[in-house]
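1. 3D model of this:
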Amino acid sequence: MDFCRVWTAVSLLAAMLLGACGDGGAPDAPRKVNEQRRAALEDTIADNPDDIARRVELARVAIKLGDGVGAEAAVRGALGAGAKEAALRPLLARAYAMQDEGNRALETLDGGPIIPEMVGEAAWVAGDVHLAGGDLDAAREAYDRAVHELPRNSALWVDVARFRDANADTLGASDAVDYAIELDKANSAALAFKANLVRTEEGLKASLAWYDDALAADPDNEDALIEQAATLGDLGHYRDMLTALRHAATIVPRDPRLFYLQAVLAARADNYQLARSLLQRTRGELDAQPSFMLLSAIVELELGGEAVAATWADRLLAEQPENFTARRILAAAEWADGDADAALAALLPLVQRPDADSWSLLLASRSAAELGRRIQSADYLGRAAALAPGEAVPFAADNDYGLLTMAADAAPLNPAYAIPAISADLSSGNGARAIARATRLRDANRGVADAHILLGDAALAGGRTDLAVQAYRAARDLDASERTTLRLANALFRAGDAAGSGAAILALQRSQPSSIAADRLSGHLAMDIEHWDQAIAHFERVRRRIGNRDAVLLRELARAWAAKGDDTRALPLIDRAYRLQPLNAGIMEFYADLLERRGKNQAAADLRDKAAQIGR
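-> As a prediction, this is how the structure comes out:
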């Protein structure tokens, strides 16, 4: 082999390689074009096995097609034909990374010299590997090096945006992806990631146009198709969702996300047997994802697999101890399995809160009664019947105040130390100090929604409603989801701005039509201004999602129908509410009124007598 020819080929390939290593599997052109190019390259190489340039181009095309195995084979073929490892080491590392062999990719990068033209690519691959492995500090250093070498590479800026998003830096992620689009307006991966960010920042509907743009740039972008499908499902556009999933299935038929999203759709249709079958087809690849664990727990509970449901809920709680839905599922599974003690243990972190929901309190009451704890059972039952939960406690400190504050003072910008110290400050009545700590964190992380939420929570707990409203507004500008908008609505209401609070809720309902909380609160707003049809529409959407197990929802629906003069529809609803909460005086009084209007005076009198006895 003529080594002068080899090095000449390497120099000619450098420009090609600069775009090859970091595409991260996201194609720059429609898949069909790349598949046709791969076939042509394979034919050329078959005729001329020593053509290094064509082998390297083949590796590049394989990466665009998401084929890590094919990329590795092409790189090895080029090396076998005489190419220098120093030129191809980053490309080989990318191939390994695409096969989820991150350690092997890093070892390859560290295994020898890399030509100057490929230093940026090597740093880029290292950044992607570190990001996938959760080492954000190492990823930051690697991406900084990559951007220094390749400042105008659009695909690289998409990965920088992903890194910033993983750091909860919404503003930084948005800036990075906007720059990626500025550099290449046809970058489908950039447009799809922009859609994901818009979905968080502005809502589901606002993101659809960006997904359309991404798919116009590359109709076969499987990530865009799958994310679009998920968004359409959340909007209730199930036919369009299935269309997107079917298209994605022609490209990546074994992608576990396809089966998961179809399982979500099946569960929403109450077809839990189909949902279980679809979840099993993911082959364990999504088992570590919280959303997968939650859906698996729900499906197994509905199918009578209480022990399996409890296992999934336990696994999720190990990852997310504050996941109240998982805790309720665990309690329900344990109760259905006949273990009242375990059910009560699962519920204790919920029922000990002043804002405990009535469902949890009712199950806790039954569990306590089963265990012979009558006084405890009666207390839970009374709180459940009141249908009036207290205020949520945003912070809870468990450790020594002095130790917590000392640790936070030593590292004021470390959330792991600052947040417990804020809790301790609030618990000890030092609200001003708590707000000061939260302000420092916010000032250092203005592009992070969580930093603004933390300040808002501290301000609200510390009695600074005005500051809480400002902080929550800033958070909502970065993240328009329930967690920010409902906080803002609550703070506005506390500040005396009922109109602003209502506007925030209605904006959430418009941007996130699948939000149960938004529909529920919008229904209450409609009730307040006597827009009965609107209230019914909102409450019925919630009822279709959760069923007939919410006494307050059923009571409000009954009130709305009664206000419209339709007692025939109101009576079955208030009857269901009464059966759920037979000790709630307000439900009994309203039920009695309806019965009396239907001429059932004795039944009405009996209910009023019962309500009076409970009130004594």
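2. only C-alpha atoms from now on, for both contacts and neighbour counts.
-> OK.
3. nearest residue to the middle of this protein?
-> In the chain, the C-alpha nearest the mean C-alpha coordinate belongs to Ser291, at 7.9 Å (CA atoms, centre = their mean).
4. so how far is Ala326 from that residue?
-> Distance, Ser291 to Ala326, by CA to CA, to the nearest Å: 10 Å.
5. ok, Ala168 next?
-> For Ala168, the distance to Ala326 - CA to CA - is 24 Å.
6. what's around the nearest residue to Arg31 once chain neighbours are set aside, how many residues?
-> With CA to CA, 6 or more residues apart in numbering as the criterion, Arg31 has its nearest non-adjacent residue at 6.0 Å, and that residue is Asp220. Neighbourhood size, Asp220 [other CA atoms under 10 Å]: 23.
7. I'd assumed Ala29 was in contact with Asp220.
-> No. Assessed by CA atoms under 8 Å, Asp220 is found out of contact with Ala29, at 9.1 Å.
8. what about Leu441, how many residues nearby?
-> Leu441: 23 neighbours (other CA under 10 Å).
9. after whichever strand or helix holds it, next one along is what?
-> Element membership for Leu441, per DSSP states H and E: helix 431-444. The first helix or strand that comes after helix 431-444 along the chain, using DSSP H and E, is helix 449-461.
10. next, the buried residues of the helix or strand that that following helix is followed by.
-> Per DSSP H and E, the first helix or strand lying C-terminal to helix 449-461 is helix 465-478. Using 16 or more other CA atoms under 10 Å as the test for burial, helix 465-478 gives 465, 467-478.
11. now show me the structure for the sequence below, then we'll compare the two:
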Amino acid sequence: MKYAIRLSLPLAAALLLAGCGASPEERLARAEQAYAAHNYSAARVDLASVIQEAPENAKALELLARTYIDLSDPVSAGSMLERLGRLGKLPADAAILQGNVDLMLGRYDKALAAVEGDGSAEAYRVRAIAHIGLGDTAKAGEAFAAGEKAPGSKGRFLADYASFQLENGNLAEARRLAELAAAEKPRPLNSYLTSADLLATDNRLDKALTIFEAGLKAYPESRAALLGKIRVLDALGKNEAVRPLVTKALADNPGDLDLAYFDARLDALDGKWQVVRDKLQPRESVLEQQPQANALYARALLELGQGEQARARLTSQLLREPDNRQVRLLLGKAELSLGDASDAVETLEPFAGLPDATNEELSLLAKAYKAAGRPDAAAVAQKAREAAGARIVSQLASADKAIRNRDWQTAIGDYEAILRQTDGNNVLVLNNLAFAYTRVGDQAKALTFAEKALRLAPDNASVMDTAGWLLHSTGKDRKRGLALLEQAARKAPDNATIASHLAQARKG
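-> Purely as a prediction, here's the structure:
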């Protein structure tokens, strides 16, 4: 009995094109090459066209099952496996393939059943992830530990084991496993993702970005690697690099909520709240599936004076995510904007018991107390000021340590956080931030902060040196840069760094 494949119109058109001029054997060979290059969409088209002509071609059916798994389409993958089963031509690792299908469909008990009796590392990987899905991390840990000693390919297993250790805070073990996974040939996609996540955890964002980019080069259709790259660029503040990536990806995948969130977030950073609302409003019914997008949409509503709508959306989200501090803060703001001080107090009061409560959280709570006529409003406001001061001292210490350790991204993160929590005019912070940005190669941002520091402290030798050297080294204004370096040298004649910069600037 022959089985027909139901096709969407775009895929049907692609199949017609795929079949033009090439024999089934040529298309199968082409699909094998595309699959090896991780171009799964191209492989799918050729394989589907082959199967359309030869429904019992087991080689094509098997490769298409693997392709669908790599495309995260478990339903279609399962269908291919069923057809292979009816033909009596299941591959040797059919249990692993079926286990992966069941994992993607959330059928964790079936995944465990599928690999029962299989002693390979990949089978232990399926078991471990199934136990995680069932909420049993202890059994997951046991499966991972047993799998490391099991035979067979271990690349994907090691990467997932590293992620498991990372999630459980065992960073040293996670790094060990990630290094082993990265050494596997060919390197699996999840190895790139895990290595990048570990680097991001260490705040080594530039290196994390490099790994995500390498993953995208090896796996050009990977949504996970693309989103990882976008998140790191966003964390680095490189919005000009994020926008074209998001625009192109969203055009190819208009229903992707993660991409829709980043698209709207770029406008939020520019204060374009009406644009944010207009972009997210058509997705209102599904925004709850993406908590960040839902909170951003609620904030846009709040910024546009639609407090009731914002409150309704945030109330629902906070019930689902009671530990989400951003949502709690936004809901408190919405309630205060509507004049509901007592509700705001009830929403915001959990911040009072948090040892790491921020100045913003405690200040809003103090405002709610005052609006509600609470006598302890002044005490909470004082606590907010003390928390802000302690946090800034801690961040300054962290940033200074990062500078000494040449951990530029940590320094940048800490210094920028200090600027956000203060009036943004601390000359030392601005100057050090300019220096840190030079070390990560972002001369434009470095010069922006250096110029601001210079405006605030035009007679400070270190500030003149930073700005002068940047003006010279970037070529933006060499004449002014040289003049600043000469002034700095006169004010601090014993400063070796300033003297070195001046000597180099004089050479042109």
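12. which two among the buried residues of helix 465-478 of structure 1 are spaced furthest apart?
-> Distance extremes for these: the farthest pair is Thr465 and Leu478 at 20.2 Å, using CA to CA.
13. about what we covered before: more neighbours: which of Ala168 and Ala326 of structure 1?
-> The neighbour comparison of Ala168 of structure 1 against Ala326 (other CA under 10 Å) goes to Ala326, with 27 against 17.
14. residue contacts, Ser462 of structure 2?
-> 488, 498 (CA atoms under 8 Å, 6 or more residues apart in numbering).
15. can you rerun that using 6 Å?
-> Contacts for Ser462 of structure 2 were tallied using CA atoms under 6 Å, 6 or more residues apart in numbering; there are none.
16. quick one: which helix or strand includes it?
-> Going by DSSP H and E, Ser462 of structure 2 is in helix 461-473.
17. and the next helix or strand past that helix?
-> Using DSSP H and E, the first helix or strand after helix 461-473 of structure 2 is helix 478-491.
18. residue range for that next one in structure 1?
-> Following TM-score structural alignment, helix 478-491 of structure 2 has no partner segment in structure 1.
19. which residues touch that helix?
-> Under the contact criterion CA under 6 Å, 6+ apart, helix 478-491 of structure 2 has outside partners 461, 464-465, 468, 471-472, 502.
20. not counting stretch 12-20 of structure 2 itself, show me its contacts.
-> For stretch 12-20 of structure 2, the surrounding residues in contact (CA under 6 Å, 6+ apart) are 45-46, 49.
21. now do stretch 75-92 of structure 2
-> 61, 65, 68-69.
22. so how far is that stretch off the chain centroid?
-> 35 Å (CA atoms, centre = their mean, to the nearest Å).
23. tell me how many other residues surround Asp47 of structure 1.
-> Counted with other CA under 10 Å, Asp47 of structure 1 comes out at 10.
24. ditto for Asp267 of structure 2
-> Asp267 of structure 2 has 17 neighbouring residues, counting by other CA under 10 Å.
25. and if you look at Leu171 of structure 2?
-> Using other CA under 10 Å, Leu171 of structure 2 has 17 neighbouring residues.
26. quick check: closest non-adjacent residue to it.
-> Once flanking residues are discounted, Leu171 of structure 2 sits nearest to Gln165: 6.8 Å by CA to CA, 6+ apart.
27. now which residue in structure 1 aligns to that neighbour?
-> Counting by TM-score structural alignment, Gln165 of structure 2 corresponds to Arg164 in structure 1.
28. thought that match was touching Ala173?
-> Yes. Taking CA atoms under 6 Å as the definition, Arg164 of structure 1 is a contact partner of Ala173 at 5.0 Å.
29. more neighbours, those two?
-> Shown here are Arg164 of structure 1 and Ala173; by other CA under 10 Å, Ala173 has more neighbours (26 against 22).
30. who's in contact with the more buried one?
-> Counted by CA under 6 Å, 6+ apart, Ala173 of structure 1 has contacts 161, 164-165.
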